[in-house]
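Undergrad: coords please:
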Amino acid sequence: MIAPLRTLALTCAVAVALTACKKPEQQTPPPPEVGVIEAKADTLPLQRELVGRLSPYRSADVRARVPGVLLKRVYQEGQDVKQGQVLFLIDPAPLQAALNASQAELASAQATYANAKAAAARARSLAPKQFVSKSDLDAAEATERTAAAAVQQAQASLANAKINLGYAQVTSPIAGRAGKQQVTEGALVGQSDITLLTTVDQLDPLFVNFSMSSDELTQLRRAQAAGAVSLSGDGKSTVQVKLSDGTMYDQPGTLDYSSAVVDPSTGAVTLRAVLPNPQQILLPGAFVSFQAVLGERKNAFLVPLQALQRDTTGGFVMVVGKDGKVVRKNVVTEGQQGSNWLVSSGIEPGDQVIVAGVQKVKEGSPASAKPWTPTAANGPGAAPAGAAPAAGAAPAAGAPAAAGTAPADAAADPAAKPSDGAPAAEPTKQ
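TA: From the prediction side, this is the model:
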């Protein structure tokens, strides 16, 4: 009789102990609040961040075109010169002597021609009267024609001598900035080759030379052919150069050339833009970064940078659906514009794209959508005001516990015993 009573008492004690150790059931946490923007389709400029190199619009080599001794440089190095302005002087004495000789040869040829012409005229007048033979007439006319040709040859030699004498004054072929003198005074120039004296570069406008991937350019042209991308209002692509201090250059450039051949070593296509440089702030040879507007993308979306995520399958965004659950949508981007991505496909107008709190949600789970604005307190990647703290985050000191959550001291049952091997918590001293 005593054994059954002991068994019953032991069973009741175990039941009481289990009841004391059982923790109160926790309530289901509310869905996390996330900051969202509403996707709106628009026609947006198709921009690319590129790097190019500046080159002069025109560059001319100033060379000695006749042999002689360089006498003087008559321009200031590094200064602007006009087209036709004299830059160097070559000793003209030998060239003047050659000109005088050509003039003498012309005078001799003209005298010979005058005599031959008179003899031929006399023979032609006597031929009808049979005073001269046919052969004598033919010889006189042949001498006349030979003398006339000699006059023309002498005239050509005189013109060439005048041209060579003019080359003694070396002039600038274009207007621009004259460079450093390459040959000093007293040097013999143009003797065996055409000696380089200096260069003149036109600095306004300048060329911006750059390249693009052939695949990217092919996709752009395919999109233009399909009507998804169109040129800007004036029908031209523009570039906006960024200066070294981070400011934008106030003169936009215009794309004027695109190569029809792909460079086999790089797989890129060479392009060129014309950039005004009225104040000559920019100099040839410098590398510049610039923003190229290659057209306008129709039905495109701007999505903040922090909203886009990537994995092995590509880029995607998380969207809060109409049922309040999170949906993943794979997207295609067309480059970056400031603090946004230009998305060409993958989302639809009206989609609630999650910008802040992306790390708190997962696909298929519910979320509470709140409008997101890029303010200082609610910056990139931050949850909107009033959003719930992340899971596992402890409340701030002095702040009340969240609704439905018992304080740590109250959660423990006073009757509960510590687990085996764990020391009992000491009471807090007041």
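
Undergrad: from here on, just use CA atoms for contacts and neighbour counts.
TA: Fine.

Undergrad: can you give me the helices in the protein?
TA: Using DSSP state H, the helices of the chain run over 2-21, 93-126, 134-166, 214-226, 408-411.

Undergrad: tell me which of these lies nearest to Arg328.
TA: Arg328 sits nearest to helix 214-226 of all the helices of the chain, at 25.8 Å, using Cα to Cα.

Undergrad: list of residues touching the closest one?
TA: Contacts to helix 214-226, defined as Cα atoms under 8 Å, 6 or more residues apart in numbering, come from residues Val229, Ser230, Val262, Gly267, Ala268, Val269.

Undergrad: got a list of what the fourth one touches?
TA: To tie it back to what came earlier, the one meant is Gly267. By Cα under 8 Å, 6+ apart, the residues touching Gly267 are Ser213, Ser214.

Undergrad: where's Leu50 relative to Leu87, distance?
TA: Using Cα to Cα, to the nearest Å, Leu50 is found at 39 Å from Leu87.

Undergrad: max-length strand in the protein?
TA: strand 42-63 (DSSP state E).

Undergrad: can you give the distance of that strand from its chain's centre?
TA: In terms of Cα atoms, centre = their mean, to the nearest Å, the centre of strand 42-63 is set 7 Å apart from its chain centre.

Undergrad: who touches the closest residue to Arg177 other than its chain neighbours in this structure?
TA: The shortest distance from Arg177 to any non-neighbouring residue, by Cα to Cα, 6 or more residues apart in numbering, is to Asp80 (4.3 Å). By Cα under 8 Å, 6+ apart, Asp80 lies in contact with Ala175, Gly176, Arg177, Ala178.

Undergrad: before we compare anything, build this one as well:
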Amino acid sequence: MLLTACEGQQRPPGAFPRPEVGVVALHPRSVAITTELPGRTAASLTAEVRPQVNGIVQARVFEEGSEVKKGDPLYQIDLASYRASYDSAVAAHQKAEAAVPSAEAKVERYQGLVKQNAVSKQDFDDARAALAQAKADVASAEANVETARINLAYTKITAPIGGRIDKSSLTPGALVTASQTTALATIRTLDPINVDVTESSTNLLNWRQAVSEGRIKFSGPDVNVKLKLENGAVYSHTGKLSVVESYVSETTGTFALRAQFPNPDRLLLPGMYVRAVIEQGVAESSFLVPQRAVTRNTKGEPTAMLVAPDGKVELRVLSVGRSVGNNWLVDGGIRSGDRVIVQGMQLVRPGQEVGAVEVTIDETTGEVRRRKQGPSQSRMQQSAGGDREPDSNPVVGN
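TA: Presented below is the predicted three-dimensional model:
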């Protein structure tokens, strides 16, 4: 009597109510195809600071771990000897320049006298050679002045790039040599920052085949990349794929990709482990079937139970591609409007008449939630495994 009152209709004596299942109606839609690859962050620019002249470090004029700009002073080397060398080179240049006017005047005098045979041609040639020598001495002196000026400028070590500078490897009073192997400090540009990942050549071939067959529509050269951090959080900024290597490693069968991300808050540091989610394109008019609805038969084929228009259960073999979140991207076996069973599959069998109840699935967790609560839904919840609150606690799938 209670069952008849709940159903609101008369049933023959001894008849059992139809089992009710939760279904999701499937319709074609455009699906963004992505691939998730592990990788490491790397600075977009890295420069090791080394001295280019010998000397004693007088001062360190930067704060370790701070941000520096290109051209900012970092170290000061004792410049006394280099200042003296520069002054000496300037004096030698002035001396060389002073010899030029006298040599030019002598050539001009001999030029007129040689026509009158007042001086020999040999003396005239010697005068011209002396003038050329004097001009060469001036050019050499100018080069020495420039060399001395460069060495003097090298006593102030400046930042070759902008970025964050690490700790200093020495303190004031230390002796440094030109182009020494030990770097004084290292500067890394953190904004933007690079993410280096690797992908297999097999996946590359599969993707190109899907694009050529029209199953995936390529979005163009500007490929967006999202980032998942070590703690599972999603990075707030979107990056761009910048470099794809043109060769495949013979040992690993992979090739390298590089994406670049803005890093204004310096949240990303070089060496972090991350997972890059790369957009490969869009699969148009595709079906997404919840993973909880797909099982495999004895042949290993993916199958799903659907509710036919006549209300009976139908077992159908699917052609499954890749996973997209908590769903499978199905290439075949599904038509628009099909209702796939996602809850209560253990209670039914193919050919059995059932009652279908529309449910929704949380895309992030895969949990089943009912669209509305009624008497029939309450019975389905109890048959699926115990008494629960109808709206506060979602029913977790198998």
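
Undergrad: overlay the chains and give the TM-score.
TA: After superposition, the two chains reach a TM-score of 0.81 (TM-score structural alignment, normalised by the length of structure 2), with 365 aligned residues with a Cα RMSD of 3.2 Å.

Undergrad: still on that earlier bit, of the contacts of helix 214-226 of structure 1, buried ones?
TA: Restricting these to buried positions leaves Val229, Ser230, Ala268, Val269, with burial counted as 16 or more other Cα atoms under 10 Å.

Undergrad: any chance of the residues you listed in CSV, plus distance to Pro45 of structure 1?
TA: CSV is the format used below for these (distance: Cα to Cα, whole Å):
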residue, distance to Pro45 of structure 1
Val229, 9
Ser230, 9
Ala268, 23
Val269, 22
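
Undergrad: quick check: stretch 47-54 of structure 2 aligns to which part of structure 1?
TA: Aligning stretch 47-54 of structure 2 against structure 1 (TM-score structural alignment) gives residues 60-67.

Undergrad: just stretch 147-160 of structure 2 next, same as before
TA: Going by TM-score structural alignment: stretch 147-160 of structure 2 matches residues 160-173.

Undergrad: flag every buried residue along the matching stretch.
TA: Ala161, Lys162, Asn164, Leu165, Gly166, Tyr167, Ala168, Gln169, Val170, Thr171, Ser172, Pro173.

Undergrad: stretch 271-279 of structure 1 now?
TA: Leu271, Arg272, Ala273, Val274, Leu275, Pro276, Asn277.

Undergrad: circling back to that earlier point, of Leu50 and Leu87 of structure 1, which one has the most company?
TA: Leu87 (21 against 15; other Cα atoms under 10 Å).

Undergrad: which position in structure 2 aligns with the more buried one?
TA: Looks like Leu87 of structure 1 aligns to Leu74 there (TM-score structural alignment).

Undergrad: which residues touch its match?
TA: Leu74 of structure 2 neighbours (Cα under 8 Å, 6+ apart): Arg60, Val61, Phe62, Lys156, Ile157, Thr158, Ala159.

Undergrad: what's the closest of the residues you listed to Arg18 of structure 2?
TA: Once Cα to Cα is applied, the member of the contacts of Leu74 of structure 2 that ends up nearest Arg18 of structure 2 is Ala159, at 78.2 Å.

Undergrad: got a list of what the residue nearest the centre of structure 2 touches?
TA: Residue closest to the average C-alpha location in structure 2 (Cα atoms, centre = their mean): Ala259, at 2.9 Å. Shown in contact with Ala259 of structure 2 (Cα under 8 Å, 6+ apart): Asn194, Val195, Asp196, Val225, Gly239, Lys240, Leu241, Ser242, Val243.

Undergrad: buried among those? Need that as a selection in PyMOL.
TA: Entered in PyMOL, the line below selects the buried ones among these, by 16+ other Cα under 10 Å:
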select buried, resi 194+195+196+225+239+240+241+242
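
Undergrad: considering the contacts of Ala259 of structure 2, which are maintained in structure 1?
TA: With both residues aligned by TM-score structural alignment, their matches' Cα atoms under 8 Å, the contacts of the contacts of Ala259 of structure 2 that structure 1 also has are Asn194, Val195, Asp196, Val225, Gly239, Lys240, Leu241, Ser242, Val243.

Undergrad: in TSV, list these along with distance to Trp328 of structure 2.
TA: Shown next, in TSV, are those (distance: Cα to Cα, whole Å):
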residue	distance to Trp328 of structure 2
Asn194	31
Val195	28
Asp196	28
Val225	22
Gly239	26
Lys240	27
Leu241	26
Ser242	30
Val243	30
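
Undergrad: many thanks, I have nothing further to ask.
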